[in-house]
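> Coordinates only, no sequence provided:
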């Protein structure tokens, strides 16, 4: 389980049932999450290849029911939704001037995907991972050879000058998975400038998704993290 608090921010939970609370000036959050699927140990045993960075332990709860309240200037809002929880740790090393593109995908047919690409300093992909979590909660690994991605747009930060991909088409065609998805950032500017904590700037934010999976129209939500573009 977990029981961590920093000031008015706290996380408590065990066995896929979590409580999140946070408080700051004019805003509060109290959320309850319940896992709807078993945890996914990525790569079967929870150990993944991080390319030039080494290896990392990694598991996810890819679909959790969420209920709770948000308070905005004394106005309390009841909220519901579906969440995704990641836990990643290890002794992986610095990526130098490289980085990664990471995607989480939740579709309305009760399936999910987690995929990432590790880039070296020259921008060459030297490790990739594609995991498809079926409605049964089992992860099926997809060969990178079955994946095609197209960057649909770019966005340049006025703060750091970094240019990030902004919109993607993801196509997977293998024996387990046949999908064609378009991912669009909900807001283009989701850059985090955090030089005082992690010492860098990167793009991390929400995307909306639509497309086809197994010949059926689907839609969904996702999250994308892009590192190594700001130097």
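Sure thing, it's come through. It should be emphasised that the depicted structure is a prediction, and the values quoted were computed from it without experimental measurement.

> From now on I want contacts and neighbour counts done on CA atoms only, so please keep to that.
Noted.

> ok, residues contacting stretch 120-140?
Contacts to stretch 120-140, defined as CA atoms under 8 Å, 6 or more residues apart in numbering, come from residues 37-38, 40, 42-44, 49-52, 95-99, 109-119, 141-144, 176-177.

> Restricted to buried residues, select those residues in PyMOL.
The PyMOL command for the buried members of the contacts of stretch 120-140 (criterion: 16 or more other CA atoms under 10 Å) is given here:
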select buried, resi 37+38+40+42+43+49+50+51+52+95+98+99+111+112+113+114+115+116+117+118+119+141+142+177
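
> correct me, but residue 98 touches residue 119?
Yes: in this structure residue 98 lies within contact range of residue 119 using CA atoms under 8 Å: 5.2 Å.

> Toward the C-terminus, what is the element adjacent to whichever strand in the chain runs longest?
Ranked by residue count, the top strand of the chain under DSSP state E comes out as strand 55-72. Later in the chain than strand 55-72, the nearest helix or strand by DSSP states H and E is strand 75-89.

> So which bits of the helix or strand where residue 101 lies are buried?
Under the criterion of DSSP H and E, residue 101 resides in strand 99-107. Across strand 99-107, burial judged by 16+ other CA under 10 Å covers 99, 100, 101, 102, 103, 104, 105, 106, 107.

> Distance to residue 81 added to those residues, as CSV?
As requested, the buried residues of strand 99-107 are exported to CSV (distance: CA to CA, whole Å):
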residue, distance to residue 81
99, 31
100, 28
101, 25
102, 22
103, 19
104, 16
105, 15
106, 12
107, 13
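
> Nearest to residue 68 among these?
Set against residue 68, the nearest of those by CA to CA is residue 106 (20.4 Å).

> what about the closest one, distance to residue 79?
18 Å (CA to CA, to the nearest Å).

> dropping in the other structure now:
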């Protein structure tokens, strides 16, 4: 339990793990030659839906909470990571095996009884994996997230597909709200020292489609959330893991939050409160509290508090065994929400022994 989606790319792009001692999976090391996020940058769409090869790490990350006809809950994850062995200028990506880009993808399907996960990898420049902003498409082999939007933003409507020997899904996503920028206009601070990323989400998807288990195909409906993030040095050298949540409340409001844990026992927190109409309020370090409610490692029950919004809830994993059995294992799965607010969401945990 030492790596996850936000570190896989650095692991692929760096020298052997034993050579990287600074920060969680080397993400606290100096990003020599790579671009760094800037407070002066203003995100622009559709361009920023596409890749940013001057930065070291990047991901397109989808989670969904689903329900079958009999009320059984499910969870889906689809993530495409880009990592750079060396920086490239925007719009001047090398072709073929000369490309310094490395791609990895994860797909998962969670049920109350089981958690299915798999991964794929590719080298950039070969056509096996990549992302285009216009028209929007993200793919690795036959796994795809493709825009089906006729008008508006390219992410307003998507088709999501993935398959593995023991599961598959084919889902249609329709956004009912706007894109949301985290932090200061998409500049998301990650540490007291100022490490940061560019970070935005589309948290307002309604979803329909089919998930396939080894014994049957199941029609489902639900909600989905897309995260987009890129950086080159997002962590401080003493940050060794994090706990991340995306919560969708029955009121229509949403909450994104994370706690980045340091080796001295402290944690740096950040949160975004999202109104049903998409109005977003960013909260600085200390406003959000995440408290484990079990001694299990990693803890799959948490108290989440954001007093400024009256949030005092308990989240609990649908399946406590939702470990991603991939090259770099981590925990990620759907959660239920009870307390001051109710609903469903997703939890990710990294850096636990």
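That came in fine, so what should we check first? This is a predicted model, so every value here is computed, not measured.

> hang on, the earlier thing: in strands, which of the contacts of stretch 120-140 of the first structure fall?
40, 49, 99, 112, 113, 114, 115, 116, 117, 118, 119, 141.

> these two touch, right, the second one and residue 55?
Pointing back at residue 49 of the first structure there. Yes: because the distance of 4.8 Å satisfies CA under 8 Å, residue 49 of the first structure is recorded as touching residue 55.

> And residue 232 of the second structure? What does it align with in the first structure?
Mapped onto the first structure by TM-score structural alignment, residue 232 of the second structure lines up with residue 91.

> And what about its match, helix, strand or coil?
Classification of residue 91 of the first structure by DSSP: H, G, I helix; E, B strand; the rest coil places it in coil.

> State the distance from it to residue 140 of the first structure.
26 Å.

> what does residue 17 of the first structure give?
Separation of residue 17 of the first structure from residue 140 of the first structure (CA to CA): 25 Å.

> before we move on, back to that, what's the matching range in the second structure for the longest strand of the first structure?
Under TM-score structural alignment, the match for strand 55-72 of the first structure is residues 196-213.

> Average separation of the matching stretch from the aligned part of the first structure, please.
Stretch 196-213 of the second structure: mean distance to aligned residues in the first structure after superposition is 1.3 Å, counting by mean CA distance after the TM-score superposition for the first structure.

> Check the offset of that stretch from the chain's centre.
On the basis of CA atoms, centre = their mean, to the nearest Å, stretch 196-213 of the second structure sits 9 Å off its chain's mean C-alpha point.

> Same question for stretch 207-221 of the second structure.
From the chain centre to the centre of stretch 207-221 of the second structure is a distance of 22 Å (CA atoms, centre = their mean).

> repeat for stretch 28-46 of the first structure
12 Å.

> and what of stretch 120-135 of the first structure?
Centre-to-centre, stretch 120-135 of the first structure and its host chain are 13 Å apart (CA atoms, centre = their mean).

> which residue lines up with residue 162 of the second structure in the first structure?
Taking TM-score structural alignment, the alignment pairs residue 162 of the second structure with residue 22 from the first structure.

> So its match is in contact with residue 10, correct?
Yes: contact status for residue 22 of the first structure versus residue 10: in contact at 6.4 Å, counting by CA under 8 Å.

> Touching the helix or strand hosting residue 207 of the first structure from outside, list them.
Applying DSSP H and E as the criterion places residue 207 of the first structure in strand 200-213. By CA under 8 Å, 6+ apart, the residues outside strand 200-213 of the first structure that reach it are 107, 160, 164, 177-187, 190-195, 217-231.

> Out of those, list just those in strands.
Among the contacts of strand 200-213 of the first structure, the ones falling in strands (DSSP E) are 107, 164, 178-185, 191-194, 217-226.

> Mark which of those are buried, thanks.
Buried residues within these, counting neighbours by 16+ other CA under 10 Å: 107, 164, 179-185, 191, 193, 218-226.

> Is residue 10 of the second structure located within a helix, as I assumed?
Yes: per three-state DSSP, residue 10 of the second structure lies within a helix segment.

> Against residue 270 of the second structure, how distant is it?
Residue 10 of the second structure is 22 Å from residue 270 of the second structure, by CA to CA.

> Likewise for residue 158 of the second structure?
28 Å.

> Between those two, point out the one with more neighbours.
Shown here are residue 158 of the second structure and residue 270; by other CA atoms under 10 Å, residue 270 has more neighbours (25 against 22).

> what about the more buried one, which helix or strand?
strand 267-274.

> burial of residue 265 of the second structure, as a residue count?
For residue 265 of the second structure, the neighbour count with other CA under 10 Å is 7.

> Secondary structure element holding it?
Residue 265 of the second structure belongs to no helix or strand when elements are defined using DSSP H and E.

> That one corresponds to which position in the first structure?
So residue 265 of the second structure corresponds to residue 123, using TM-score structural alignment.

> With residue 176 of the second structure instead?
Taking TM-score structural alignment, the alignment pairs residue 176 of the second structure with residue 36 from the first structure.

> for the residue nearest to that match when sequence neighbours are not counted, what are its contacts?
Spatial nearest neighbour of residue 36 of the first structure, chain neighbours left out: residue 64 (5.3 Å); criterion: CA to CA, 6 or more residues apart in numbering. By CA under 8 Å, 6+ apart, the contact set of residue 64 of the first structure is 33, 34, 35, 36, 37, 82, 83, 84, 85.

> switch to 7 Å and redo it
33, 34, 35, 36, 82, 83, 84 (CA atoms under 7 Å, 6 or more residues apart in numbering).

> which element is the residue nearest the centre of the second structure on?
Taking CA atoms, centre = their mean, the centroid of the second structure lies closest to residue 61, which sits 4.2 Å from it. Using DSSP H and E, residue 61 of the second structure sits within strand 57-67.

> Look up how far residue 19 of the first structure lies from the residue of the first structure most remote from its centre.
The outermost residue of the first structure, judged against the average C-alpha position, is residue 74 (30.8 Å), by CA atoms, centre = their mean. Distance of residue 74 of the first structure to residue 19 of the first structure, given as CA to CA: 21 Å.

> for residue 132 of the first structure, same thing?
27 Å.

> Name the nearest residue to the corresponding residue of the first structure for residue 304 of the second structure, ignoring sequence neighbours.
When the first structure is aligned by TM-score structural alignment, the residue opposite residue 304 of the second structure is residue 170. In this structure, residue 170 of the first structure finds its nearest non-sequential neighbour in residue 149, 4.7 Å apart by CA to CA, 6+ apart.
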